[in-house]
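>>> just coords:
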């Protein structure tokens, strides 16, 4: 039952990420920073895509995705259309991987130690959705503050 809930939440929030990126009136504003805003919406988007493709796609789904975390924050001026394609592809990957996980799989230990100790897969997937939503909120504020 939790698998269906996770799939629904990831789908909802990745679609919201796509909508936020589409909602910028000025495409260049996606990459703006300000004295108190260190990360652009574009870099946060790349970070979310990299994070989910690594921790869900590669670790749980064996997709072969290779994360380049430093580029998530250093790349600039990627076209909006490319960002949207990355988000859509990530949504498909996440949904495909989650659809293959049984309730028993979710109760197993997550294959990597990400924090200081081990955790169950369902716990980490809940953490990842919280991480997605945290940055999604930042992107929403970024757009409303800097899309001028």
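Here it is on my side, so go on. If you're wondering where the values come from, they're calculated on a predicted model, not measured in any experiment.
>>> contacts, neighbours, all on C-alpha from now
Noted.
>>> which positions within stretch 19-27 qualify as buried?
For stretch 19-27, burial by neighbour count (16 or more other Cα atoms under 10 Å) applies to 20, 21, 22, 24, 27.
>>> which of the helices or strands spans residue 145?
In the assignment (DSSP states H and E), residue 145 maps to helix 121-146.
>>> what's that helix packed up against?
Helix 121-146 sits against helix 2-22, helix 41-52, helix 103-107, with contacts defined as 3 or more Cα pairs under 8 Å, 6 or more residues apart in numbering; DSSP states H and E.
>>> dump the buried residues of stretch 19-27 to JSON lines, plus distance to residue 122.
Conversion of the buried residues of stretch 19-27 to JSON lines gives the following (distance: Cα to Cα, whole Å):
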{"residue": "20", "distance to residue 122": "27"}
{"residue": "21", "distance to residue 122": "28"}
{"residue": "22", "distance to residue 122": "31"}
{"residue": "24", "distance to residue 122": "34"}
{"residue": "27", "distance to residue 122": "36"}
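>>> another structure for you, compare them:
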């Protein structure tokens, strides 16, 4: 396997197989009412963050690297504070992840080294993928924190008899599988 392919495969695994399932589990634990809860006016709800993540993936990967039209309206993502149910928000996020994964899966070394015009910047394809994955992970962590703060039932690890953290599922490029 080449280094570029390893990077791309790991990016697919993190987006589709690790972070998206954690967001879905967190949203399921939150329920409809808490999806839009936020501790104060300066913070975002889990629902708002899901809308924002879909917009970011589409701008940076689907449009930026894949060549689709950039139709992102970033301010409206953060203005979304309700009015959509969890199923709709998660379906759109899943669709954005799949669109982005299709683009990522089709990249190669040349595409990763090329520069692109994205959001007023000129990142390489490598930087754009890296940005999208790290950005997704950061906000996924915030969504999981919200779910744990509101519900407390979200769990991804358990301690084994030796006190080591054991995953309750395994990340794959195609989604989580039970251990």
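Cool, the structure landed. Here the structure is a predicted model, which means the values were calculated and not measured.
>>> quick revisit: in structure 2, point out the residues matching the helix holding residue 145 of structure 1.
Under TM-score structural alignment, helix 121-146 of structure 1 corresponds to residues 125-150 of structure 2.
>>> mean per-residue distance, that stretch to structure 1?
On superposition with structure 1, the mean distance recorded for stretch 125-150 of structure 2 (mean Cα distance after the TM-score superposition for structure 1) is 1.2 Å.
>>> most centrally placed residue in structure 1?
What sits nearest the mean C-alpha location of structure 1, by Cα atoms, centre = their mean, is residue 48, with 2.8 Å.
>>> ok, the residue of structure 2 sitting at the aligned position of that residue - contacts?
Per TM-score structural alignment, the equivalent position to residue 48 of structure 1 in structure 2 is residue 53. Residue 53 of structure 2 is in contact with 93, 136, 139, counting by Cα atoms under 8 Å, 6 or more residues apart in numbering.
>>> make it 7 Å
residue 136 (Cα atoms under 7 Å, 6 or more residues apart in numbering).
>>> and it, how far is that from residue 166 of structure 2?
From residue 53 of structure 2 across to residue 166 of structure 2, the span is 28 Å (Cα to Cα, to the nearest Å).
>>> likewise for residue 109 of structure 2?
Residue 109 of structure 2 is 35 Å from residue 166 of structure 2, by Cα to Cα.
>>> got it, and residue 72 of structure 2?
39 Å.
>>> out of those two, which sits in the busier spot?
Set side by side, residue 72 of structure 2 and residue 166 show more neighbours around residue 72, with 18 against 14, by other Cα atoms under 10 Å.
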